[in-house]
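Enquirer: sequence plus the predicted model coming up.
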Amino acid sequence: MKKYSILKKIIDFDLTLIATIALMPLIVVLSLLIKLDSNGPILFKQKRIGKDKVPFYILKFRTMKIDTPRDTPTHMLENPESYITNMGVFLRKTSLDELPQLFNILKSDMSLVGPRPALWNQYDLIEERDKYKANAIEPGLTGWAQVNGRDELPIGVKARLDGEYASKRSLTFDLKILIKTFLGVLKSDGIKEGKADS
C-alpha cells in the first residue's frame, strides 16, 4: 500500500499539472463568463474535511448567487433553482464547476480519486465514514460513491461505498473510476438538486 500511495501522489501531481496547463484557456473563459453573468467572486471557497479529518478549503467555480445560505449542501435547500445562477446551471450540469479543484490536488489537499470531501458540518456523513475508515485517506475529485449514484445516494450507502474504495484502493481501481467518471459527466449522471428524500 505504501508503494501505491507514492505512485498515486506522483500520478496525481503529473496528470493534474498537465490537465491544468491544457485547460487554462477554458478556465480563463469560464472565469470571464461567471463574472459577466452575476455579482460576486469567480471562485467559491468552502471548508471541507480532508484526510484524517483535517479541514481544508475546497475551490469551485461559483454557481450560486451571493445571498445563498452558507455551508448548506445544495440538495438540502428548499428551492435550489432560485439560488443557482444562469452560468451555474451550465457549470453544474457539465461538472465544470469542479475544475478549480485541480489546484487543491496540486496543493495535496485532494487526490484525483477518493471519497468526495464532506462539508465540515456534515456530521452524519463524517461519522458514517469513520465506521469504514474512509476518513483516513485523501478525498478525491471523484470517487467510487460518485460513479455509483452521486447525489442520489443516501448517507449510509455513500459511506459504505467510500469504505469499499478505502479498502480496495489500487491504480487499476482508480483508472476504472476515472473512466466511469468521464462517461458519467458526459451523461450528467446522478446530479440532483433540491432536498433529498432520505
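Expert: Done, it's in. Residues are numbered from 1 along each chain as shown.
Enquirer: contacts and neighbour counts: CA atoms only from here.
Expert: Noted.
Enquirer: doesn't K176 belong to a strand?
Expert: No. Counting by DSSP: H, G, I helix; E, B strand; the rest coil, K176 is not part of a strand but helix.
Enquirer: show me what the lengthiest helix in the chain is packed up against.
Expert: Looking across the chain with DSSP state H, the single longest helix is helix 2-37. In this structure, helix 2-37 makes packing contacts with helix 86-94, helix 101-106, strand 111-113, judged by 3 or more Cα pairs under 8 Å, 6 or more residues apart in numbering; DSSP states H and E.
Enquirer: in it, what counts as buried?
Expert: The neighbour-count check on helix 2-37 (16 or more other Cα atoms under 10 Å) flags 8-9, 12-13, 16-17, 20, 27, 30-31, 34 as buried.
Enquirer: the structure to be compared is supplied as follows:
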Amino acid sequence: MKRLRRVDRTQFQKLTYPHLEFLYNMALKYCGNTYDAEDVLQETMYRAYRNFHQLRDEAKCKPWLFAILRTTFLREQRSLKKRPLLDDGSGYLKHVVDQDRKSLGALLEEKMDKANVQQLLEMMPEKHKSPLILYYMEDMTYREIADLLDIPIGTVMSRLARAKKQMKKNLLKKLGMHKKKRNFSIISVFLPGGGL
C-alpha cells in the first residue's frame, strides 16, 4: 500500500508540478492578492491529490487542475458571503474587509515592481502625490494628513480624488491605453474605489 501511494505521489508531482506557476497566476488574478491566491492554490492541490484517481487522460491535466482551481475559488467566494460578519463584542457587527482602504502600495506592488510605481508617482505634482502616499501607503486618516500638511480636510479629500484620477491617467499612458475610452476595468486592480 505504501509503495502504491509513493508511485501515485510521484506521478502526481510529475503531472501537476509543471502547471503550478500557471495555477498560481490564475489564482492571483481571481483573488487579487497573494495571500488568498496561495490559499486557493493550496486547497486546489489538496483536492487534486485527493481526487487524482479521477484524472483519466494525462494530456488533460492542466484543464483538469484549472477546473478544480476555479471551483475552489468559487466555493471560497460563496463561503465568504455566507460567513457572518464579525461581532466586535458590543453587539455592533463590523465587516472586516474594506477594499477602499486597502493599501495602494500593496495593490500596486502586486502588479508592478517598485521602480514602475515610483515612476508613476514621480509624474504627479507634489500637492497630489503627498496626500496619496500618506493615505494609501502610510494609512493615515484625512485628519492626520490635514494636520501634517496644514490644509483643510476638504482639500485633502479633493487632492486625493485628483491624485487617483492622475494616477489612472499616468497608468493608462504607461500601459499604452491612453487613447482608449473603454476597458477601464484594469485600473480598478491598481486603485481602490476603481471606476471612473
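Expert: Okay, I see it. Only a predicted model underlies this, so the values are computations on that prediction, with no experimental measurement involved.
Enquirer: TM-score for this pair?
Expert: Put the two chains on top of each other and the TM-score (TM-score structural alignment, normalised by the length of the second structure) is 0.24; 75 aligned residues with a Cα RMSD of 5.1 Å.
Enquirer: I58 of the first structure: helix or strand, and which one exactly?
Expert: For I58 of the first structure, the element it lies in under DSSP states H and E is strand 55-61.
Enquirer: what's the angle from that strand to helix 86-94?
Expert: 110 degrees (axes from the mean of the first three to the mean of the last three Cα atoms, to 10 degrees).
Enquirer: quick one: which of the helices and strands packed on helix 2-37 of the first structure is nearest L43 of the first structure?
Expert: Among those, the nearest to L43 of the first structure by Cα to Cα is helix 101-106 (10.5 Å).
Enquirer: ok so, going back, the buried residues of helix 2-37 of the first structure into CSV, with extra columns for distance to N86 of the first structure?
Expert: Listed next are those as CSV, based on distance: Cα to Cα, whole Å:
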residue, distance to N86 of the first structure
K8, 37
K9, 36
D12, 32
F13, 33
T16, 28
L17, 30
T20, 25
I27, 17
L30, 13
S31, 14
I34, 9
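Enquirer: list just the nearest of those to T172 of the first structure.
Expert: The closest of these, once distances to T172 of the first structure are taken by Cα to Cα, is K8, at 11.0 Å.
Enquirer: from L112 of the first structure, how far out is the closest residue to the closest one other than its chain neighbours?
Expert: In space, K8 of the first structure comes closest to L171 once its chain neighbours are excluded; the distance is 7.3 Å by Cα to Cα, 6 or more residues apart in numbering. According to Cα to Cα, to the nearest Å, L171 of the first structure and L112 of the first structure sit 11 Å apart.
Enquirer: these two: who's more crowded?
Expert: The residue with more neighbours, out of L171 of the first structure and L112, is L112; 26 against 14, by other Cα atoms under 10 Å.
Enquirer: of the helices and strands packed on helix 2-37 of the first structure, which stretch is the most buried?
Expert: strand 111-113 (a mean of 26; mean count of other Cα atoms under 10 Å).
Enquirer: which neighbouring elements make contact with that strand?
Expert: helix 2-37, strand 140-142, helix 171-187.
Enquirer: assign V40 of the second structure to helix, strand or coil.
Expert: V40 of the second structure is classified as helix under three-state DSSP.
Enquirer: burial measure for it, as a count.
Expert: So V40 of the second structure, with other Cα under 10 Å, has 27 neighbours.
Enquirer: look up how far K114 of the second structure lies from it.
Expert: 26 Å.
Enquirer: what's the answer for L104 of the second structure, then?
Expert: 12 Å.
Enquirer: ok, and for the helix or strand containing A166 of the first structure, which residues are buried?
Expert: Using DSSP H and E, A166 of the first structure maps to helix 155-168. By neighbour count with 16+ other Cα under 10 Å, helix 155-168 of the first structure contains the buried residues 155, 158-166.
Enquirer: that one - contacts with which helices or strands?
Expert: Using 3+ Cα pairs under 8 Å, 6+ apart as the test, helix 155-168 of the first structure ends up in contact with helix 123-131.
Enquirer: tell me which stretches of the second structure form strands.
Expert: 86-87, 93-94 (DSSP state E).
Enquirer: so for R159 of the second structure, which of those sits nearest?
Expert: Evaluated with Cα to Cα, the strands of the second structure place strand 93-94 nearest to R159 of the second structure, the distance being 28.7 Å.
Enquirer: helices or strands up against that closest one?
Expert: Using 3+ Cα pairs under 8 Å, 6+ apart, strand 93-94 of the second structure sits against strand 86-87.
Enquirer: and N116 of the second structure, how far is that from A48 of the second structure?
Expert: Distance of N116 of the second structure to A48 of the second structure, computed by Cα to Cα: 37 Å.
Enquirer: do C61 of the second structure as well
Expert: According to Cα to Cα, C61 of the second structure and A48 of the second structure sit 10 Å apart.
Enquirer: please enumerate the helices of the second structure.
Expert: For the second structure, the helices defined by DSSP H occupy 2-16, 20-31, 34-50, 61-82, 104-111, 114-122, 126-132, 142-149, 153-174, 185-190.
Enquirer: any idea which of those helices is most buried?
Expert: On a mean-neighbour basis (criterion: mean count of other Cα under 10 Å), the most buried of the helices of the second structure is helix 126-132, at a mean of 20.
Enquirer: that older thread, and the helices of the second structure: which comes nearest L93 of the second structure?
Expert: Closest of the helices of the second structure to L93 of the second structure is helix 61-82, at 14.5 Å (criterion: Cα to Cα).
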